[in-house]
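K.L.:
Okay, here's the prediction I keep looking at, along with the sequence it came from:
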Amino acid sequence: MQGISFTAIDFETANNFRASACAVGLTKVRAGVVVEQAAWLMNPLPGYREFHPVNVGIHGITAPQVRNMPDWTGIHGPMMDFIGGDALVGHNVSFEKSVISKANEVCGLPAPALDFHCTLALARQHLALAHYTLSDVVGALELPAFNHHDAGDDARASALIAIELARRNGASSLDALWPPATKAAARMPSYYSAGYTRKLADLPQANTTANPHGPLFGQTIVFSGDMAALPRSEAQDAAAAKGATIANSTTKKVTMVVSAELERGGPPSAKVKRAHERAAAGQDIQVISELQFLRLMAFK
């Protein structure tokens, strides 16, 4: 696998703004072998330093831990030196791409010319799983256990996924693993693109083995608008994994509408307006914000 060389990357954020990076993990791969790792905590950029309880509950990083750490302007140089000219690999790597873009934008830094490859898309192409979270894919490939949401561990897990799928498929280069045609197609609207609405048949099925006492179990949920923290389809997958049924429109069966517009002060969408109409008519339905949804997701 001489051509399987890249740097895997993972970020953790303090809140649902992409410019609030508080940790980065990097894993360098050469010829299909992990050769070097690096990870840094960082103080989020000024204006983005609020640590939301949901995010802290996920990765465990708190404001006091990073208060004396360098921020993006101090980490950017060492991070780019580590990456060098490598392509970047990550699980749902569009998140990492947007963190780099937004943080650079806030700091007035130029957007780096980087090539990105997604192990989530790769796993969907080669594995038949109910869910494709990083933990699900690592388990399916029987890779070493890791501390999920530790940026260093997540970067290494993404690297090992790419290496293992390259081995299984006899790929000797990144272009063989992620064919250019596939990358071009990935730029088209897809499950994990902003604004994309899945067809009814493609919606994820509710996980009937999830915790029945969880706040999302048994709910029928519609998502309105594009969330800041994650793509709509990823939010749908996550809610379904908690036992929720996912719908595309505000029907009589819907019990919850997650509105990305609530925290942005935008006008209510047609889905939200319909939910209010149904609630006024007596239907048991509520409209919640993205932050409220993320808090509900934090329940095990």
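P.N.:
Okay, I see it.
K.L.:
okay, CA-based contacts and neighbour counts for the rest of this
P.N.:
OK.
K.L.:
Residue 153 touches residue 145, doesn't it?
P.N.:
No. With contact taken as CA atoms under 8 Å, residue 153 and residue 145 are classed as non-touching, separated by 9.4 Å.
K.L.:
Which one's more surrounded, these two?
P.N.:
Residue environment comparison for residue 153 versus residue 145 gives the larger neighbour count to residue 153, 21 against 11, counting by other CA atoms under 10 Å.
K.L.:
Quick check: the more buried one is in a strand.
P.N.:
No. Following the definition DSSP: H, G, I helix; E, B strand; the rest coil, residue 153 is helix and is not counted among the residues of a strand.
K.L.:
Check which helices and strands the helix or strand containing residue 273 sits against.
P.N.:
Using DSSP states H and E, residue 273 sits within helix 270-280. For helix 270-280, the helices and strands in contact under the criterion 3 or more CA pairs under 8 Å, 6 or more residues apart in numbering; DSSP states H and E are strand 256-259, strand 286-289.
K.L.:
want to compare, so here's the second one:
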Amino acid sequence: MNKGVILMNFLAIDFETANSSRASICSIGIVIVENGLIKEEIHTYIDPEDEFTYFNTVIHGITEDMVQGAPTFKEYWPEFKRMIENKVLIAHNASFDMSAMRYALDIINEPYAEFTYGCSYVFSKKVWPTLFNHKLSTVADHLGISFKHHDALEDARAAALVTLAALETSGTDSLVELSDMHNLQLGLHRTDKYSPAGARKRKKSMKVPTRKVDKSHPFFNASVVFTGKLQSMTRGEASQIVLNCGGVCKSNVTRNTGYLVIGDYDLTSFTEVFASVKMQKVEELINKGYPIKVLGENDFLKMVT
């Protein structure tokens, strides 16, 4: 390839959320890049079917009135999936956007889409290491990119331009080559597993195991949500235990939640200062008659040991 000629195709995306729940997507920006040039830009508001908090509205300026009549994530998902399926995606701080997508899909009980993705934040840290930070606004300013921060479409466009600049500066024409140059790995999303983008690690992709389980166990076919920091094990280890019991772990509380497990540290401090979004949602649903059980970490351990 001639240096400065980028032949890369990808989609840059960005989500804004209505509140602290990553599933509360209220705006989606999509920028389609073909052969190193922006070919199409798409924006839609999303009705999160949830409340808008003052803090989030101050950040992005989106209000409940602005999403009236907009599609819900469930309604928009078939079209969005068609755009991203088997494609290469880019986002700045991709861990947030990818987890927001997973959280939203968990709520509507849809499998993950299949795609590869990279993070323009991670790339920028490698390509321009001397910047005092690598926020999208900082990197864009360094590159002379003007944009309105926390506008989903503008953020997606900026992430696309940062990625193109990283490719050009590095003299590469693919995200695989750019990643290899800096000892990075691209993230992978599949219907039943995912692996993060970032520094190369030895860990294997997380995958739901298939095994025989005790159908009489309380967690069998139950939806379990964790909140707070566990003292006895990692969140991943606890989730695996639930899976081994035939249950399913979800990121957010819904009407179908069977159990909310609270880390013992947070449980002991709850009456004074702790009030997670998940706990508040559970209280609301319990008051409406949904039979959700709240467990402390010790109670959880007694059920699985």
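P.N.:
That came through fine. These numbers come from a predicted model, not from an experiment.
K.L.:
highest average neighbour count across the helices and strands packed on helix 270-280 of the first structure?
P.N.:
Stretch with highest mean neighbour count among those: strand 256-259 (a mean of 24; mean count of other CA atoms under 10 Å).
K.L.:
Can you get me a residue count around the aligned residue in the first structure for residue 31 of the second structure?
P.N.:
Counting by TM-score structural alignment, residue 31 of the second structure lines up with residue 27 in the first structure. As a burial measure, residue 27 of the first structure scores 28 neighbours (other CA under 10 Å).
K.L.:
Wait, residue 27 of the first structure touches residue 157, no?
P.N.:
No. In this structure residue 27 of the first structure lies outside contact range of residue 157 using CA under 8 Å: 9.1 Å.
K.L.:
Throw the helices and strands packed on helix 270-280 of the first structure into CSV and include distance to residue 90 of the first structure, thanks.
P.N.:
Written out in CSV, the entries for those read as follows (distance: least, CA to CA, whole Å):
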stretch, distance to residue 90 of the first structure
strand 256-259, 27
strand 286-289, 28
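K.L.:
Quick one, which of those gets closest to residue 82 of the first structure.
P.N.:
For those, proximity to residue 82 of the first structure was assessed by CA to CA; strand 286-289 is nearest, at 38.0 Å.
K.L.:
and whichever strand or helix holds residue 162 of the first structure, how far from the chain's centre?
P.N.:
According to DSSP H and E, residue 162 of the first structure maps onto helix 151-169. Helix 151-169 of the first structure has its average C-alpha position 16 Å from the chain's average C-alpha position, going by CA atoms, centre = their mean, to the nearest Å.
K.L.:
Check stretch 168-179 of the second structure too.
P.N.:
Relative to its chain's centre, stretch 168-179 of the second structure lies at 25 Å (CA atoms, centre = their mean).
K.L.:
got the buried residues for that stretch?
P.N.:
Buried positions in stretch 168-179 of the second structure, judged by neighbour count with 16 or more other CA atoms under 10 Å: 168, 170-175, 178-179.
K.L.:
Is the alignment partner in the first structure of residue 75 of the second structure part of a helix or strand, or is it coil?
P.N.:
With the correspondence set by TM-score structural alignment, residue 75 of the second structure lines up against residue 74 in the first structure. At residue 74 of the first structure the chain is in helix, as set by three-state DSSP.
K.L.:
Distance check, residue 74 of the first structure against residue 42 of the first structure.
P.N.:
When distance is defined by CA to CA, to the nearest Å, residue 74 of the first structure is 9 Å away from residue 42 of the first structure.
K.L.:
Now do the strands in the stretch 101-250 of the first structure.
P.N.:
Taking DSSP state E, counting those that start in this stretch as the criterion, the stretch 101-250 of the first structure contains strands spanning 116-118, 220-224, 245-247.
K.L.:
Among the ones you listed, which comes closest to residue 51 of the first structure?
P.N.:
Taking CA to CA, strand 220-224 is the member of these nearest to residue 51 of the first structure, at 24.3 Å.
K.L.:
if I pick residue 14 of the first structure, what's in contact with it?
P.N.:
Counting by CA atoms under 8 Å, 6 or more residues apart in numbering, residue 14 of the first structure touches 20-22, 44, 48-52, 55-56, 61.
K.L.:
can we see that at 10 Å?
P.N.:
Taking CA atoms under 10 Å, 6 or more residues apart in numbering as the criterion, residue 14 of the first structure is in contact with 20-23, 43-44, 48-56, 59-63.
K.L.:
Leaving out sequence neighbours, find the closest residue to it.
P.N.:
Here the nearest residue to residue 14 of the first structure in space, its sequence neighbours aside, is residue 51; by CA to CA, 6 or more residues apart in numbering that works out to 4.6 Å.
K.L.:
Just to be sure, that neighbour is in a helix?
P.N.:
No. When three-state DSSP is applied, residue 51 of the first structure is found to be coil, with no helix at that position.
K.L.:
The aligned partner of it in the second structure - how many residues pack around it?
P.N.:
Taking TM-score structural alignment, residue 51 of the first structure has residue 52 as its aligned residue in the second structure. Other residues within reach of residue 52 of the second structure by the criterion other CA under 10 Å amount to 18.
K.L.:
could you list every residue that touches the residue nearest to residue 14 of the first structure?
P.N.:
Residues near residue 51 of the first structure by CA under 10 Å, 6+ apart: 13-16, 20, 22, 44, 61-63.
K.L.:
Mind listing the shared neighbours of residue 27 and residue 157 of the first structure?
P.N.:
When contacts are counted by CA under 10 Å, 6+ apart, the set common to residue 27 of the first structure and residue 157 consists of 8-10.
K.L.:
Redo those as TSV? Include neighbour count, distance to residue 115 of the first structure and secondary structure.
P.N.:
Written out in TSV, the entries for these read as follows (neighbours: other CA atoms under 10 Å; distance: CA to CA, whole Å; DSSP: H, G, I helix; E, B strand; the rest coil):
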residue	neighbour count	distance to residue 115 of the first structure	secondary structure
8	33	12	strand
9	31	12	strand
10	30	15	strand
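K.L.:
Rebuild those as JSON lines, extending it with distance to residue 265 of the first structure.
P.N.:
Formatted as JSON lines, those follow (distance: CA to CA, whole Å):
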{"residue": "8", "distance to residue 265 of the first structure": "36"}
{"residue": "9", "distance to residue 265 of the first structure": "33"}
{"residue": "10", "distance to residue 265 of the first structure": "30"}
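K.L.:
where along the first structure do the helices fall?
P.N.:
Along the first structure, counting by DSSP state H, helices occupy 53-59, 63-66, 72-83, 93-107, 119-126, 134-140, 151-169, 174-177, 180-186, 232-241, 270-280, 290-297.
K.L.:
about what we covered before: wait, the match of residue 31 of the second structure sits on residue 79?
P.N.:
No. Shown here, residue 27 of the first structure and residue 79 do not form a contact pair, counting by CA atoms under 10 Å, at 11.0 Å.
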